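Asks: whatever this is, show me its structure:
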Amino acid sequence: MQDRESQVRDWNVRGWNRRGVLGGAGVVGGAVLLRCLAHASPADPRLPAVSALVDDYVDSGRLVGAVATLGWGSAPPEMVARGVATRGDRRGLGLDNLFRIYSMTKPITGMAAMMLIDEGKLGLDQPIADFLPGFAHMKVLADPAGPVDKVVPATAQITVRNLLTHTAGLGYTIIQSGPIRQAYLDAGIVPLRVSRVKLPFFASAPIAPSLAAFADRLAGLPLVYQPGTRWSYSVGLDLLGRVIELASGRDFAGFLQERLFDPLGMTSTAFELADRDVERFTSNYLIFDGRLLPIDGAVNSIYRDPPPFPFGGAGLISSPRDYDRFLAMLLGGGVFAGKRVMGARAVALGTSNLLPPGATTAGTWIAGHGFGAGGRVGLGAEAGTYGWSGAAGTLGFISKPGGVRGGLFTQYMPAMTYPLEKDFPQAVRSDVRARLLLQNKVPA
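Replies: The predicted model follows:
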């Protein structure tokens, strides 16, 4: 086991930068919001930097509320919770409140696929056409922003690796522009729910009625890029849900429940909000023109409706406690609470750099970094980090060298309005380093 002084050196050398373990989508200018001091509590002396950060965001009114977690090894998470779930509420937040985690669903889907790879039911470099023949002869846009009828043949098959790492050449309505974006909307390739209200910044279109229909319709559209050539954020993890169904012989949501949620005790993680859980649910806000606008309230949330299908890329609701259990399992090499949930090899492979050789990341969110099973991985001095974030301000990661895991849960869109992707990991690093120095009585 690595001694504490060595861990201090690792954290000094490795550090984390803004894109080291996190990701997200969307940028809008800053905001001046209503002040929210409800249920403020003293700074946690164990986590001074994290406490100060969360206090600053909530006390200034930039956030209605937030829950931060920091876990060491297999120990239960330490928590800093400030504010409320819904503006005007009198109840404080805690580990069991529910949040829309959006793209933090992707690592869960990615690890589900890694289970099947470990069991020999999927191959990392297996063509998905083995399960979905419609993808055997794909066409690719001659120009990524050009007309959808100007195409060339795909030069390679889409593989499971490509879906895991956003290198399949698939598009995303939150990323693409031009005719291909409209083609996705027309086909219902919009695996994301935001609000019952039509919003100016979010695409509104009828969604494909099932995961099978989603896959079939997607196979009929051209790719944006040649498979394996570049990292481009996409619906790859949603399509992977269908591959998981066919490889496992189990419906996707049922597979996640049986293989991950039940063994980990993730009783608050689902694709739909149950009536009994409404009181624990948070409200989501849009930051627009300097105001905090409620776009999806807890009581009348769109998540109370069953989704057309389980969105493996951005569909889950979860709690800080639940997601910490998932992260703890990864940090434990597939073991949680003394029980093996995943194979150690599956976790090691899924949290490593799986990008195809030659795939470019230049100009993307992960430039200079790798990508594993649905999450960013650190390279070089940052090796051993893995994680991802969500479109409504949530984020989660592990650091194997530090032996820690961290999570931040709040609800605002667009996530990139605030620099929390940078600020929160830096605060965690500061508190971890301070703790290690204190335990070893090493001078700073």
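Asks: hey, let's count contacts and neighbours off CA atoms from now on
Replies: OK.
Asks: pick out the residue nearest the middle of this protein.
Replies: Nearest to the mean C-alpha position of the chain, by C-alpha atoms, centre = their mean, lies Met104 at 1.9 Å.
Asks: show me what contacts it?
Replies: With contact taken as C-alpha atoms under 8 Å, 6 or more residues apart in numbering, Met104 is in contact with Gly313, Ala314, Trp388, Ser389, Gly390, Thr394, Leu395, Gly396.
Asks: before we compare anything, build this one as well:
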Amino acid sequence: MAYREFETPEFSRRSLLRGGAYLAAGSALAGVPFGRIAMARDTVSSWPAVSGLISKYAGERKVANMVATLGWGQRQAQTIAQGTLAIGGEAKAGPDSLYRIYSMTKPITGMGAMILIDEGKLGLDQPIADLIPAYADMMVQKTYDGSITDLVPAERPITVRMLMTHTAGLGYGIVQKGAIKTYYEEHGLIPGQVSRLPIPGLGRAKAVTGLDVFAERLAKAPLVLQPGTKWSYSVGLDLLGRVIEVASGQKFDAFLKERIFDPAGMDSTWFTVPEREVSRFTTNYGIMNGMPLPLDPAAASIYLDTPPFPMGGAGLVSSPRDYDRFLQMLLGYGVIDGKRVMSEAAVRVGTSNLLPETATTKGTWVEGQGFGAGGRSSDGSYGWGGAAGTVAFVNYSAGLRANLMTQYMPSEAYPIHDAFPKAVLEDLTAMKGM
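Replies: Sure, this is the predicted structure:
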């Protein structure tokens, strides 16, 4: 196909990769006593608003498919699915289909760090320079997104807490503008990937090879904000992957597999999709004027290649069933199927509001909300979303876990990050009144 259709600002790398769940509706579940009604309503018919949302998008081919998993406590999740792995294909999407979860990688990375904090191998407020000395004397842009030579010294060290909560002052190539954005691109500080296809607007800058190299090069870039002063979406969770490597003595991807994926029974979550699993991999679409156009075909996906480094901020592919198991483990305060993956304390702290007292959220996506280890934390809810339309959360007050997977970019093309939690809330409110 011709890709000149994508030559538009809405298909910039900035818009395509930016993601994050807007969980205000998820937070509204707090305090509502839905747990008592859950036992008698474990059927798809219990979720008409969620089913209607899926039918609206998958049924009308706005997207190829949508799969939702909804579960109470430690009970088996219900699945609502519609559509095929690719538009025009025959293979049905379901709980074991594979999706690029992008920024839904961040809560997994955050919980990986919480495991090490619980074991005393990391400190929540430990300066990361203790583990990566290159971060000892950071410099900060005097003007946000301004000159990269007019700098001032950092007023405080970057800590593990700051990496988890996007308050370290680090930038993001998909957020920043001007000279600092160019610097990130020229130095390969690109912790995200979209397609092998040469699509105009995405940029073709080459990422550095190796998480250690990424971390060292990033340390030479100026910060965009003083550490600990403001929430600003960043590469913090990617850098946290390197901190995890140093603290654990293991490669980051191996650590996640050994400490989270294997014990939680997540056997379909990878940084690289194995060739043997391509038959259940979805195609990712770009939305142009309301029409989905193939952006990353499954059979030729960039996720079949080994990435330059394991990207803790946006690198994982997972299935609805696997991510539901991650949520189930969190809802069980670290336990799933009777097996402890994390301590209760680690989960409680990681899903709580960890924002530094010195940091503001005013004027940001999360204004008035809290932020935990890689995900939004507010009023009993914890979760985040991904740049290709995925969104997931747990709500401790309701004892509920909810996850929606689909594949389209940019995430702002459709209001799914808002619409899914709202649909869940609508259905739960109706259940309460029955």
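Asks: let me see the TM-score of these two.
Replies: With the length set by TM-score structural alignment, normalised by the length of structure 2, the two chains reach a TM-score of 0.90; 398 aligned residues with a C-alpha RMSD of 1.3 Å.
Asks: so which of the contacts of Met104 of structure 1 are in strands?
Replies: Trp388, Ser389, Leu395, Gly396 (DSSP state E).
Asks: can you map out the helices along structure 1?
Replies: Under the criterion DSSP state H, structure 1 carries helices at the ranges 4-14, 48-59, 105-118, 160-165, 179-187, 211-219, 236-248, 252-256, 262-264, 320-331, 344-350, 420-440.
Asks: list the contacts of the closest residue to Trp231 of structure 1 other than its chain neighbours.
Replies: Nearest non-adjacent residue to Trp231 of structure 1, counting by C-alpha to C-alpha, 6 or more residues apart in numbering: Thr167, 4.9 Å away. Counting by C-alpha under 8 Å, 6+ apart, Thr167 of structure 1 makes contact with Arg161, Pro227, Gly228, Thr229, Arg230, Trp231, Ser232, Leu355, Pro356, Ala359.
Asks: so who does the second one touch?
Replies: For Pro227 of structure 1, the contacting residues are Ala154, Thr155, Ala156, Gln157, Ile158, Asn162, Thr167, Ala168, Gly169, taking C-alpha under 8 Å, 6+ apart as the criterion.
Asks: which one of those is nearest Leu420 of structure 1?
Replies: Nearest to Leu420 of structure 1 among these: Thr167, at 26.6 Å, using C-alpha to C-alpha.
Asks: quick one, which of the contacts of Pro227 of structure 1 are buried?
Replies: Ala154, Gln157, Ile158, Asn162, Thr167, Ala168, Gly169 (16 or more other C-alpha atoms under 10 Å).
Asks: show me what contacts the first one?
Replies: Under the criterion of C-alpha under 8 Å, 6+ apart, the contact partners of Ala154 of structure 1 comprise His137, Met138, Lys139, Val140, Gln226, Pro227.
Asks: among these, which recur in structure 2?
Replies: Retained in structure 2 by both residues aligned by TM-score structural alignment, their matches' C-alpha atoms under 8 Å are the following of those: His137, Met138, Lys139, Val140, Gln226, Pro227.
Asks: how much space separates the closest residue in space to the fifth one that isn't next to it in sequence from Pro144 of structure 1?
Replies: Counting by C-alpha to C-alpha, 6+ apart, Gln226 of structure 1 lies nearest to Gly169, which is 5.5 Å off, once chain neighbours are set aside. Taken as C-alpha to C-alpha, to the nearest Å, the spacing of Gly169 of structure 1 relative to Pro144 of structure 1 amounts to 10 Å.
Asks: can you check Gly358 of structure 1 too?
Replies: 19 Å.
Asks: more neighbours: which of these two?
Replies: Pro144 (21 against 9; other C-alpha atoms under 10 Å).
Asks: the more buried one reaches Pro222, doesn't it?
Replies: No: contact criterion C-alpha atoms under 8 Å: Pro144 of structure 1 and Pro222 do not qualify, at 9.9 Å.
Asks: ok so, going back, now the buried members of the ones in strands among the contacts of Met104 of structure 1.
Replies: Buried among those (16+ other C-alpha under 10 Å): Trp388, Ser389, Leu395, Gly396.
Asks: what's the counterpart of the third one in structure 2?
Replies: When structure 2 is aligned by TM-score structural alignment, Leu395 of structure 1 is paired with Val391.
Asks: now the contacts of Met104 of structure 1 in a markdown table, with distance to Ala434 of structure 1?
Replies: Formatted as a markdown table, the contacts of Met104 of structure 1 follow (distance: C-alpha to C-alpha, whole Å):
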| residue | distance to Ala434 of structure 1 |
| --- | --- |
| Gly313 | 36 |
| Ala314 | 35 |
| Trp388 | 25 |
| Ser389 | 25 |
| Gly390 | 28 |
| Thr394 | 25 |
| Leu395 | 22 |
| Gly396 | 21 |
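Asks: ok, back up a step: what's the spacing between the residue nearest to Gln226 of structure 1 and Thr385 of structure 1?
Replies: Distance from Gly169 of structure 1 to Thr385 of structure 1, by C-alpha to C-alpha: 25 Å.
Asks: could you do Ala328 of structure 1 as well?
Replies: Here Ala328 of structure 1 is placed at a distance of 13 Å from Thr385 of structure 1 (C-alpha to C-alpha).
Asks: now swap in Phe214 of structure 1 and tell me
Replies: Taken as C-alpha to C-alpha, the span from Phe214 of structure 1 to Thr385 of structure 1 is 32 Å.
Asks: of those two, which one has the most company?
Replies: Set Phe214 of structure 1 next to Thr385 and count neighbours by other C-alpha under 10 Å: Thr385 wins out with 26 against 22.
Asks: now which residue in structure 2 aligns to that one?
Replies: In structure 2, Thr385 of structure 1 lands on Ser381 (TM-score structural alignment).
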